[in-house]
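>>> Dropping a prediction and its sequence here:
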Amino acid sequence: MNMAFKKETFRDDYTFTNSPEAIRRFPFPFDKDEYMYSVNIEQHTKGVPGSVFENVIDLDEHYVAECEDRRITLEQDPDRCIALPHMMDAQWDMLELGMESLAQDFPEHFQLTKDGDKWHWINKPLGIDHTFIFGDLSTLPMEPFEFIGRQLQGDWVVMDQRDDDLFADMGIVTSQADWSLAFDAGMSFKEWHGPVPQANEMGIFERALKYLLHLQYGSPVRRLNWTMTVNPRLDTSPENYPVWGPDNVSVTADNVADKVFLRVELQTLFRLPRSNAMAFGIRGYLISVRDIATYPRWAKRLHRVMTNLHPDLSEYKGLTNYRQLVIDWLAPMDDGADIGEGTHPE
């Protein structure tokens, strides 16, 4: 895969943009005119070439810029990376998952050579060339989970399984949609998802937990989740709410198409081999309302989803201040004709 990594920022001057190819491969999450929470889990098998499902861990044109944004956030707040002491086997599991996946799927950018426990890792886009002993902390510049976590797009939470539950005991989270790793660390699966409206009343997370407890090594699964955000900012954490919160009231009829972004998470879950822990990847993708409108089918679908969205979900996702503006901007593109089911852009 020939990929040009873009120089761009996700804060302050917001130079982030999507190329036409990035728009086309965007994981548009709505296959119907209405949205409600569901388990919507499927096997994480390799998908169509060029899609975000093509590889085990997706990589795109924003890779270098996103890694730099993570570096900045961790420099400002080191507690965005947490690993409880009993999670050391899971740390090495994650390093193996990340390195093997990237080296296998993107060999022009990443190389992993093994000589027993002696590993040689090359990350060309980030200029990393490091030899270390797998299992020996002293041979890495930092703990293994943070070392590989700084080289992956998206956030990762690793859950320890015990007492018929999953506990968020490790994570590197710098691009979350208004939740806090420091607050959630150590929480059970149900506690972590407790604030989600309607879903708990419908028993969705209880069913999801039962399913995940039986997830097998070598059979990862995935789902899509979504919200919206103002400006293409990755770090919309509660800790930094004073920085990004005021943006929610800055949207007007004149700027809504360029300031409001659909934020979709490709959530992947992997059983890890040594620790039996579960890795939860939360890879975020951003696309402006204007870019969505380059595909009329997407514009119509988003208009209908926003119009039909339950008020509780609108409030939970933080859309209340600008939801109607999005609806109004998209309205002229919706002729009311049936567009069927599915997410294909055309």
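Nice, I can see it. Residues are numbered from 1 along each chain as shown.
>>> make it CA atoms for all contacts and neighbour counts henceforth
OK.
>>> those helices in the stretch 101-250 of the chain, which residues are they?
144-149, 181-184, 189-192, 204-212, 241-244 (DSSP state H, counting those that start in this stretch).
>>> right, so these: which one is the most enclosed?
helix 144-149 (a mean of 21; mean count of other C-alpha atoms under 10 Å).
>>> For the protein, just list every one of the strands.
Listed in chain order, the strands of the chain (DSSP state E) span 42-43, 81-83, 110-115, 118-123, 128-133, 155-162, 165-172, 221-230, 260-271, 278-288.
>>> Tell me which of these approaches Pro20 most closely.
strand 278-288 (11.1 Å; C-alpha to C-alpha).
>>> Need the nearest residue in space to the spatially most central residue of the chain, chain neighbours excluded.
What sits nearest the mean C-alpha location of the chain, by C-alpha atoms, centre = their mean, is Arg283, with 2.1 Å. Nearest non-adjacent residue to Arg283, counting by C-alpha to C-alpha, 6 or more residues apart in numbering: Gly154, 4.0 Å away.
>>> Quickly note the distance from the one you found to Ile282.
5 Å (C-alpha to C-alpha, to the nearest Å).
>>> of those two, who's got more company?
Gly154 (28 against 24; other C-alpha atoms under 10 Å).
>>> Below is structure B, check it against A:
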Amino acid sequence: MSADTVARDLVRTFPFPFAGDTYRYSTNLEPARQSVQTPAGRWGDAVVHIDSGYAAELAERRAILSSDPSRMQVLPHMRPAAWDAMLTLMQELTLAYPDTMRLDREAGTFLWTNRRRGIEQRFVYGDPSTLPQEPLAFIGDQVQEDIVLLDQREGQLFVDAGLVSFASNWSFGFDLGMSFIEIHGPVPRVHDTGVIARAQKFLMRLQPDAPYRRTNWSLSVGRRLDLSTETYPDWGPERGRVLSVDDATFGAEVHLRVEVQHLVRLPESGCVMFLIRTYLLPLEAVAEVEPWRDRLMAVLAELPEDMADYKGFLAYRDRAVDWLAARKSVAP
């Protein structure tokens, strides 16, 4: 996808993740629902975000779940949390998109309307016979976010349910049932600095109606959302192939991949809902926004090698820096 064909709203609402010219892992948490102004537009008004990729991304999720149903799993003790998550997401959609989304409560039942999807569903909370799918599957087919549910017990958080179709170099099926600390074991530098321990303590203090958010980022090749370890044979070799393409193809193929991660304490179950919304913007589109181009170049050039390796782009990091520098030299 070239810069000319990137939908304008995808640039206007892109959550560029860098506040400075260097990057290190941090909790970087801030209250949700606060608008962030950027040189291209703004983002962050709501916990859930729908853009021009809505229909295509939901279709992609359905295809992934059809070929690999393990991408959605709910351990038995988390079924109440799945209902809690569904209702909370319906409320967030209603808040963000009142013209097309609506949740009404009528005499012990709920009526959910999603005009974008042509859905009008009456259901009884907690009664699976009143929904066409399990609650997490039903709402997961209406939001672009991946959904992870964390149970809090024994002084820790555990990943015990979720619907994750767009993982970035990790496996939801492998992580299911693991603790928050165990899952982050392979991440370089974070344990020495105490970032993960601090993050877990913060999450365990989350209060209902006070969601927070953070960003994460990487580079990836191609406009591919599903970078799970299960599909590595499909996308892993692309990271080497991109070294041999011409400059125009490199700028179109290499993407800045940003996750906006929302953290929400569910009011009924007390579990923590972790939402992951993935955004992709090709370098050629990033380079058209001068402050983004210069900052990304600085961050990539300074990033320690072990972090670039963990994020999966060490092989083509230097070329990305050179490519961005060349765009700077020819800018008017």
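Nice, I can see it. None of the values given here were measured: they were computed from a predicted structure.
>>> Same list, the helices of the stretch 101-250 of the first structure, but as a markdown table with distance to Trp119 of the first structure please.
A markdown table is the format used below for the helices of the stretch 101-250 of the first structure (distance: least, C-alpha to C-alpha, whole Å):
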| stretch | distance to Trp119 of the first structure |
| --- | --- |
| helix 144-149 | 13 |
| helix 181-184 | 31 |
| helix 189-192 | 34 |
| helix 204-212 | 32 |
| helix 241-244 | 41 |
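>>> Out of those, which gets nearest to Pro85 of the first structure?
Closest to Pro85 of the first structure of those, according to C-alpha to C-alpha: helix 144-149, at 12.2 Å.
>>> The closest one maps to which residues in the second structure?
Using TM-score structural alignment, helix 144-149 of the first structure corresponds to residues 135-140 of the second structure.
>>> and the matching stretch, how far from the first structure on average?
Between stretch 135-140 of the second structure and its aligned stretch in the first structure, the superposed structures give an average distance of 1.1 Å (mean C-alpha distance after the TM-score superposition for the first structure).
>>> Count residues in the vicinity of the residue mapped onto Trp112 of the second structure from the first structure, would you?
Per TM-score structural alignment, the equivalent position to Trp112 of the second structure in the first structure is Trp121. Trp121 of the first structure: 18 surrounding residues under other C-alpha under 10 Å.
>>> ok, and the closest non-adjacent residue to Trp121 of the first structure?
Leu112 (4.8 Å).
>>> Translate that neighbour into the numbering of the second structure.
Under TM-score structural alignment, Leu112 of the first structure pairs with Leu103 in the second structure.
>>> now its match: how far from Glu134 of the second structure?
18 Å.
>>> So those two - more neighbours on which side?
More neighbours surround Leu103 than the other of Leu103 of the second structure and Glu134, with 21 against 18 (other C-alpha under 10 Å).
>>> right, and that one touches Ile119 too?
No - counting by C-alpha atoms under 8 Å, Ile119 is not a contact partner of Leu103 of the second structure; they are 11.6 Å apart.
>>> list the contacts for Arg80 of the first structure?
Thr73, Leu74, Gly171, Ile172, Val173, Thr174, Leu181, Ala182 (C-alpha atoms under 8 Å, 6 or more residues apart in numbering).
>>> what's the answer for Val74 of the second structure, then?
Ala82, Asp160, Ala161, Gly162.
>>> Quick check: the aligned residue for it in the first structure?
So, by TM-score structural alignment, Val74 of the second structure is matched to Ala83.
>>> swap in Ala167 of the second structure?
For Ala167 of the second structure, the residue aligned by TM-score structural alignment is Gln176.
>>> ok, its match - how many residues close by?
20.
>>> residue range for stretch 12-24 of the second structure in the first structure?
With TM-score structural alignment as the criterion, stretch 12-24 of the second structure aligns to 24-36.
>>> Quote the end-to-end distance of that stretch.
24 Å.
>>> can you check stretch 134-143 of the second structure too?
Stretch 134-143 of the second structure end-to-end distance (C-alpha to C-alpha) = 15 Å.
>>> Enumerate every residue touching Asp104 of the second structure.
Taking C-alpha under 8 Å, 6+ apart, we find Asp104 of the second structure in contact with Phe110, Leu111, Trp112.
>>> In TSV: those, plus distance to Leu314 of the second structure.
Putting those into TSV (distance: C-alpha to C-alpha, whole Å) gives the following:
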residue	distance to Leu314 of the second structure
Phe110	50
Leu111	49
Trp112	46
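>>> closest to Thr94 of the second structure among these?
Nearest to Thr94 of the second structure among the contacts of Asp104 of the second structure, with distances taken as C-alpha to C-alpha, is Trp112, at 9.6 Å.
>>> so that closest one sits right up against Leu103, yeah?
Yes - counting by C-alpha under 8 Å, Leu103 is a contact partner of Trp112 of the second structure at 4.7 Å.
>>> okay, and the common contacts of the two?
Joint contacts of Trp112 of the second structure and Leu103 (C-alpha under 8 Å, 6+ apart) are Met90.
>>> gap between Ser107 of the second structure and Ile119 of the second structure?
One thing to correct before we go on: residue 107 of the second structure is Ala, not Ser. For Ala107 of the second structure, the distance to Ile119 of the second structure - C-alpha to C-alpha - is 20 Å.
>>> For those two, indicate the residue with more neighbours.
Between Ala107 of the second structure and Ile119, counting by other C-alpha under 10 Å, Ile119 is the more crowded of the two (12 against 6).
>>> which ones are touching the closest residue to that one other than its chain neighbours?
In space, Ile119 of the second structure comes closest to Thr113 once its chain neighbours are excluded; the distance is 5.6 Å by C-alpha to C-alpha, 6+ apart. By C-alpha under 8 Å, 6+ apart, the contact list for Thr113 of the second structure reads Thr100, Met101, Arg102, Leu103, Ile119, Glu120, Gln121.
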